[in-house]
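Participant: One predicted model, sequence on top.
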Amino acid sequence: MALLAEKPLSYALRENARVISALVVRSAVTRFGESRLGFVWILIEPAAYIGIFLLIHAGMKAQIPFGDNALLFILAGVFGFRMTRGISRKTERAISNNQPMLTYPLVRPLDTIIATFLLESTIWLIICALFMWGLAISLDRDVIVYPGEFTECMFAILYFAFSYAAFNAMAGSLIPRYDTFMSMVSMPLMLLSGVFFMPAEMPPSFQAVLWWNPFMHCVEWFRTSTYLDYNALLSKSYLLGLSTALLTSALILERVFRSRIISA
């Protein structure tokens, strides 16, 4: 009896895995097409961000907010924010980009989100590894001083990016102009994420505002793994708790409004 009860579940899991695998391939083909220049541009984009910020920093002759290397400080900030937002931004568009696939009974809105997330996470983890490895070679020293902390940070960033994207994808399918609003707040979120400054050195009243920005905690967590004595304005419990709340809300919305999301 146990075997009979177990077989439908295992079959459903295998079918779901096949669906997600097919969607990953479809997303990769859509992302890059038949050209390799797509992946090259993905490497150029963060490099351009970092280069522009370093030029501005040098032009203003500003002091490094922390540490002895401006490139490391900016790199940690850019990846703490840009990787998180880059993954979530592409993932939250998964439903609209795969709308024709939702006409198939086996494909659910959540499947498209998982597939896009897996692809984007893989891309950004490769990019992050390449940049951190290149910086370590150029500086001739370890830039990830706490590997365990860095691993926790990566899992936390991926968890938040997925939860944030899933909620935005569901809300965007149900609320008109929601995606436009999120595009408008993207720049303020970056400016308030501590990419260019040390949040812990800001006035207490400003810190109280920054604390509510989850992207700031992603940046601060990233930096705690690259500096020995970085004074971070970081709440791991807030970031993980917010991620759980967003994911729970997204799953509820997907379950309750699935037919409306599919037909959106």
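Facilitator: That came in fine, so what should we check first?
Participant: When you work out contacts or count neighbours from here on, use the C-alpha atoms and nothing else.
Facilitator: Will do.
Participant: for stretch 123-138, which positions count as buried?
Facilitator: If you call a residue buried by 16 or more other CA atoms under 10 Å, then stretch 123-138 has these buried ones: Ile123, Trp124, Ile127, Cys128, Phe131, Met132, Leu135.
Participant: Identify those among those residues that sit within helices.
Facilitator: Secondary structure defined by DSSP state H assigns Ile123, Trp124, Ile127, Cys128, Phe131, Met132, Leu135 of those to helices.
Participant: Include distance to Lys90 when you put those into TSV, please.
Facilitator: Converted to TSV, these look like this (distance: CA to CA, whole Å):
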residue	distance to Lys90
Ile123	12
Trp124	11
Ile127	16
Cys128	17
Phe131	21
Met132	23
Leu135	27
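Participant: Max pairwise distance over those residues: which two?
Facilitator: Of all pairs drawn from these, the one with the largest separation by CA to CA is Ile123 and Leu135; the distance is 18.5 Å.
Participant: got the residue ranges for the helices in the stretch 151-264 of the chain?
Facilitator: Along the stretch 151-264 of the chain, counting by DSSP state H, counting those that start in this stretch, helices occupy 178-191, 204-210, 214-224, 236-256, 258-262.
Participant: From the contact counts, what lies against the shortest one?
Facilitator: The one in question is helix 258-262. The elements that helix 258-262 packs onto, with contact taken as 3 or more CA pairs under 8 Å, 6 or more residues apart in numbering; DSSP states H and E, are helix 109-139, helix 147-174.
Participant: Apply 10 Å and report the result again.
Facilitator: Applying 3 or more CA pairs under 10 Å, 6 or more residues apart in numbering; DSSP states H and E, one finds that helix 258-262 makes contact with helix 94-97, helix 109-139, helix 147-174, helix 236-256.
Participant: Kindly reformat those helices as CSV containing distance to Ser225.
Facilitator: Listed next are the helices and strands packed on helix 258-262 as CSV, based on distance: least, CA to CA, whole Å:
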stretch, distance to Ser225
helix 94-97, 31
helix 109-139, 12
helix 147-174, 5
helix 236-256, 13
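Participant: also this one, for the comparison:
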Amino acid sequence: MALVADKPLNYALRENMRVVSALVVRSAISRFGESRFGFVWILLEPAFYIGVYIMAHTVMRASMPFGDSAVLFILAGIFGFRMSRGVARKAETAIAHNLPLLTYPLVRPMDTIVSAFLLEATIWLIICALFILGLSYALDRTIIAYPGELTTCLLAIFFFAFATATFNATVGALVPRYMMFVNMLNMPLMFISGVFFLPSSFPPELQWYISWNPFLHCVEWFRMATYLDYHPVLDKSYLLAVSTILLTVGLTLERLLRNRIINA
């Protein structure tokens, strides 16, 4: 009886994996199939931010925020923010970009989110590895002080990105213009997430206010894994709690209002 009962579940899991795999391939083709420079452009984005920061840093003759390398400081900030917001931004539009596919019984809204998330997470892991290895070669030293902490940080960042994408994708499918509001926050969020400044240099009162921004904790966690003696404004429990709440709400909305989302 147990084998009979398990068979439908195993079959459903295999079918779901096939659907997600097909969606990943479809997303990759639509992302890079039409242009050979698609991946190069993604590589240029972090390089652009680094270049602008170094140029401004040189012109203003500002002191080093932390450490002995402005490139390393800004690189850690960019990846702390972009790996969370960049992955979430692509995955949260998955439902809207795949609405015709949702008419097929096997394809569910969550399948589109999962597939987009897997593709973007893989892309950003590759980009992060390339920049870390390249900077390590340029500086002729190891630039990740705590590899184990970096692994934990990346898992937390991707958990937060997936939770944010799930919440925004479901709410965006239900509330008109919600995604327009979210997209307007991209640039302000980058500036208040500690990418270009040292959060611990702020007064305690201001640190308290900016610590409500979960993206700040992604940036600070990444920097903590990078430097030996970095003192972050970081609350790991807060980041994980926010991620859990967003994911729970998003999954609940998707399950209860699935038909409404498909027909949106």
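Facilitator: Received the coordinates, thanks. The model shown is predicted, which means the values in this text are computed figures rather than measured ones.
Participant: Tell me how the two chains score on TM-score.
Facilitator: Once superposed, chain against chain, the TM-score is 0.99 (TM-score structural alignment, normalised by the length of structure 1); 264 aligned residues with a CA RMSD of 0.7 Å.
Participant: just the buried residues of stretch 123-138 of structure 1 now: which is nearest Ile64 of structure 1?
Facilitator: Each of the buried residues of stretch 123-138 of structure 1 was scored against Ile64 of structure 1 by CA to CA, and Leu135 proved nearest at 17.0 Å.
Participant: show me what contacts the closest one?
Facilitator: Contacts were defined as CA atoms under 10 Å, 6 or more residues apart in numbering; by that measure Leu135 of structure 1 touches Leu71, Leu72, Leu75, Ala129, Arg141, Asp142, Val143.
Participant: Let's see that with 8 Å instead.
Facilitator: With contact set as CA atoms under 8 Å, 6 or more residues apart in numbering, Leu135 of structure 1 has these partners: Leu72, Val143.
Participant: Gln207 of structure 2 now?
Facilitator: Residues in contact with Gln207 of structure 2, defined by CA under 8 Å, 6+ apart, are Pro199, Ser200, Val233.
Participant: Which of these sits closest to Thr151 of structure 2?
Facilitator: Val233 (19.1 Å).
Participant: my read: the closest one touches Pro199, true?
Facilitator: Yes - contact between Val233 of structure 2 and Pro199 holds when scored by CA atoms under 8 Å: they sit 6.4 Å apart.
Participant: Around Thr58 of structure 2, count how many other residues there are.
Facilitator: Neighbouring residues of Thr58 of structure 2 were enumerated by other CA atoms under 10 Å; the total is 11.
Participant: Which strand or helix spans it?
Facilitator: helix 38-60 (DSSP states H and E).
Participant: out of the helices of the stretch 151-264 of structure 1, which comes closest to Leu13 of structure 1?
Facilitator: With CA to CA as the criterion, Leu13 of structure 1 lies closest to helix 236-256 of those, at 17.9 Å.
Participant: Can you tell me what sits against the closest one?
Facilitator: 109-110, 156, 159-160, 162-164, 166-167, 170, 214, 217-218, 221, 261.
Participant: Check these and tell me the two furthest apart.
Facilitator: Trp221 and Ile261 (34.4 Å).
Participant: So which of these two has more stuff around it?
Facilitator: Ranked by neighbour count (other CA under 10 Å), Trp221 of structure 1 and Ile261 place Trp221 first, with 27 against 23.
Participant: Okay, the more buried one and Phe39 of structure 1: tell me how far apart.
Facilitator: Distance, Trp221 of structure 1 to Phe39 of structure 1, by CA to CA, to the nearest Å: 27 Å.
Participant: now do Ser121 of structure 1
Facilitator: Using CA to CA, one gets 14 Å for the distance from Ser121 of structure 1 to Phe39 of structure 1.
Participant: which one of those two has more residues nearby?
Facilitator: For Ser121 of structure 1 against Phe39, the residue with the higher neighbour count under other CA under 10 Å is Ser121, and the figures read 21 against 13.
Participant: Quick check: the aligned residue for the more buried one in structure 2?
Facilitator: Under the alignment (TM-score structural alignment), Ser121 of structure 1 maps onto Ala121 of structure 2.
Participant: What is the neighbour count of Val24 of structure 1?
Facilitator: When counting by other CA under 10 Å, one arrives at 22 neighbours for Val24 of structure 1.
Participant: Next: Ala208 of structure 1.
Facilitator: The local packing of Ala208 of structure 1 (other CA under 10 Å) involves 11 other residues.
Participant: Wait, Phe66 of structure 1 touches Met198, no?
Facilitator: Yes - Phe66 of structure 1 lies in contact with Met198 (CA under 8 Å); the separation is 7.3 Å.
Participant: So those two - more neighbours on which side?
Facilitator: The residue with more neighbours, out of Phe66 of structure 1 and Met198, is Met198; 19 against 15, by other CA under 10 Å.
Participant: Leaving aside the residues adjacent along the chain, what's closest to the residue most central in space within structure 2?
Facilitator: Compute the mean C-alpha point of structure 2, and by CA atoms, centre = their mean the closest residue is Ser84, 2.2 Å away. Sequence neighbours aside, Ala161 is the residue nearest to Ser84 of structure 2 in space, at 4.9 Å (criterion: CA to CA, 6 or more residues apart in numbering).
Participant: what's the answer for Ile127 of structure 1, then?
Facilitator: Ranked by CA to CA, 6+ apart and with sequence neighbours excluded, the top spatial neighbour of Ile127 of structure 1 is Leu43, at 6.5 Å.
Participant: Please apply the same query to Ile157 of structure 2.
Facilitator: By the measure of CA to CA, 6+ apart, the closest residue to Ile157 of structure 2 outside its immediate chain neighbours is Ser84, 5.5 Å from it.
Participant: Wait, the one you found touches Ala163, no?
Facilitator: No - contact criterion CA under 8 Å: Ser84 of structure 2 and Ala163 do not qualify, at 10.2 Å.
Participant: Identify the residue of structure 2 aligned to the residue nearest to Ile127 of structure 1.
Facilitator: Residue mapping for Leu43 of structure 1 onto structure 2 gives Leu43, with TM-score structural alignment as the criterion.
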